[in-house]
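Undergrad: missing the sequence, but the structure's below:
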């Protein structure tokens, strides 16, 4: 993990949350019930995305019969696999953050906690979550873009005109 990642993904949300706390930002009570819904939906969608990524990982690689092309394809597959492992770790982390956020917002909804603390934590959690989602989207885009950029190869027996 680089320093810039640490500052961006942990310190920036913490800083924004502390600013909200310092300036006494207050939120409407319905913010927590909406947040519970948002993070519950996101956790289900993220789990579905994880399953879809596994499908990409399991996709068959066709042998071409050309040693050079197969070596290139093998390196591309290894690069995609490493990127998929990173995205999987990030998605798993986001699912955990979603569950943690739902639990936190349920507590805020039910317990009398000072509004400034609630607002600061809510802003920090949302900011951290959105930054991490942006990183996952960037990595997922790289994976899918590399898959879409590959030329289509058909075997003669797959071609209905043959």
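TA: Cool, got the structure. Remember, it's a predicted structure, so these values are computed and weren't measured experimentally.
Undergrad: okay, CA-based contacts and neighbour counts for the rest of this
TA: Will do.
Undergrad: wait, doesn't residue 122 sit right on residue 17?
TA: Yes. The criterion here is C-alpha atoms under 8 Å, and residue 122 meets it with residue 17 at 7.4 Å.
Undergrad: Which strands or helices does the longest helix seen in the chain pack on?
TA: Ranked by number of residues, the top helix in the chain under DSSP state H is helix 67-110. Counting contacts by 3 or more C-alpha pairs under 8 Å, 6 or more residues apart in numbering; DSSP states H and E, helix 67-110 packs against helix 30-57, helix 115-149.
Undergrad: Using JSON lines, please lay out these together with distance to residue 13 and mean neighbour count.
TA: Shown next, in JSON lines, are the helices and strands packed on helix 67-110 (distance: least, C-alpha to C-alpha, whole Å; neighbours: other C-alpha atoms under 10 Å):
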{"stretch": "helix 30-57", "distance to residue 13": "17", "mean neighbour count": "15"}
{"stretch": "helix 115-149", "distance to residue 13": "4", "mean neighbour count": "17"}
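Undergrad: Quick one: closest of those helices to residue 64.
TA: helix 115-149 (16.6 Å; C-alpha to C-alpha).
Undergrad: which strands and helices sit next to that closest one?
TA: Using 3+ C-alpha pairs under 8 Å, 6+ apart, helix 115-149 is in contact with helix 12-22, helix 67-110.
Undergrad: got another, please set it beside the one above:
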């Protein structure tokens, strides 16, 4: 690795992991807002109330499942970012040549895995919002 590449990798993945954590917090608040938004209002008619409660429970479970998948993807991305920073720091610390090759390979492997996980998570988020904008159930 060159001189500037490790510092760029450390900076970018450190910032990216903080942004991922912030997005998890934001997703949690959106999830709580969405659940409270679809909560049924009290209705004196017993049949209408029961139907709304059933629809609420089904819809909230669908939302919960979608947000769990997105949250799992973001968690994986955050962990991979931390591993990349740790492995890059190991390379920068100038370990023995054999260890340096292993750490460089680990950085490449983690970076590849990160970008593949990023694509999958972006696709899940796209499907979630596309379905929500279409007005269908998630």
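TA: All right, it came through fine. Here the structure is a predicted model, which means the values were calculated and not measured.
Undergrad: How close are the two chains, by TM-score?
TA: For this chain pair, the superposition-based TM-score is 0.74 by TM-score structural alignment, normalised by the length of structure 2; 125 aligned residues with a C-alpha RMSD of 2.5 Å.
Undergrad: Looking at the helices and strands packed on helix 115-149 of structure 1, which one is packed in the most?
TA: helix 12-22 (a mean of 19; mean count of other C-alpha atoms under 10 Å).
Undergrad: Residue range in structure 2 corresponding to it, please.
TA: Using TM-score structural alignment, none of the residues of structure 2 align to helix 12-22 of structure 1.
Undergrad: what comes into contact with that helix?
TA: 116-117, 119-125, 127-128 (C-alpha atoms under 8 Å, 6 or more residues apart in numbering).
Undergrad: swap in stretch 89-98 of structure 1?
TA: By C-alpha under 8 Å, 6+ apart, stretch 89-98 of structure 1 touches 39-40, 42-43, 46-47, 50, 129, 132-133, 136.
Undergrad: ok, 6 Å please
TA: Contacts to stretch 89-98 of structure 1, defined as C-alpha atoms under 6 Å, 6 or more residues apart in numbering, come from residues 39, 43.
Undergrad: residues in structure 2 aligned with it?
TA: The aligned range for stretch 89-98 of structure 1 is 72-81, by TM-score structural alignment.
Undergrad: That stretch vs structure 1 - mean distance after superposition?
TA: Following superposition, stretch 72-81 of structure 2 is found to deviate from structure 1 by 1.8 Å on average (mean C-alpha distance after the TM-score superposition for structure 1).
Undergrad: related to what we said a few turns ago, export the helices and strands packed on helix 67-110 of structure 1 to JSON lines and tack on distance to residue 72 of structure 1?
TA: Below are these laid out as JSON lines (distance: least, C-alpha to C-alpha, whole Å):
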{"stretch": "helix 30-57", "distance to residue 72 of structure 1": "17"}
{"stretch": "helix 115-149", "distance to residue 72 of structure 1": "13"}
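Undergrad: quick one, which of those helices is nearest to residue 67 of structure 1?
TA: Closest among these, using C-alpha to C-alpha: helix 115-149, at 20.3 Å.
Undergrad: Distance from the chain centre to that closest one, please.
TA: Computed by C-alpha atoms, centre = their mean, to the nearest Å, the chain-centroid distance of helix 115-149 of structure 1 equals 6 Å.
Undergrad: Make a markdown table from the helices and strands packed on helix 115-149 of structure 1 and add distance to residue 56 of structure 1 to it.
TA: A markdown table is the format used below for these (distance: least, C-alpha to C-alpha, whole Å):
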| stretch | distance to residue 56 of structure 1 |
| --- | --- |
| helix 12-22 | 32 |
| helix 67-110 | 9 |
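Undergrad: Quick one: closest of those to residue 29 of structure 1.
TA: Comparing these by C-alpha to C-alpha, helix 67-110 comes nearest, at 7.4 Å.
Undergrad: and the closest one, how far from the chain's centre?
TA: 6 Å.
Undergrad: Same question for stretch 20-40 of structure 2.
TA: 13 Å.
Undergrad: quick revisit: between the longest helix of structure 1 and helix 30-57, how many degrees?
TA: Using axes from the mean of the first three to the mean of the last three C-alpha atoms, to 10 degrees, the direction of helix 67-110 of structure 1 lies 160 degrees away from that of helix 30-57.
Undergrad: Having no further points to raise, I will conclude here.
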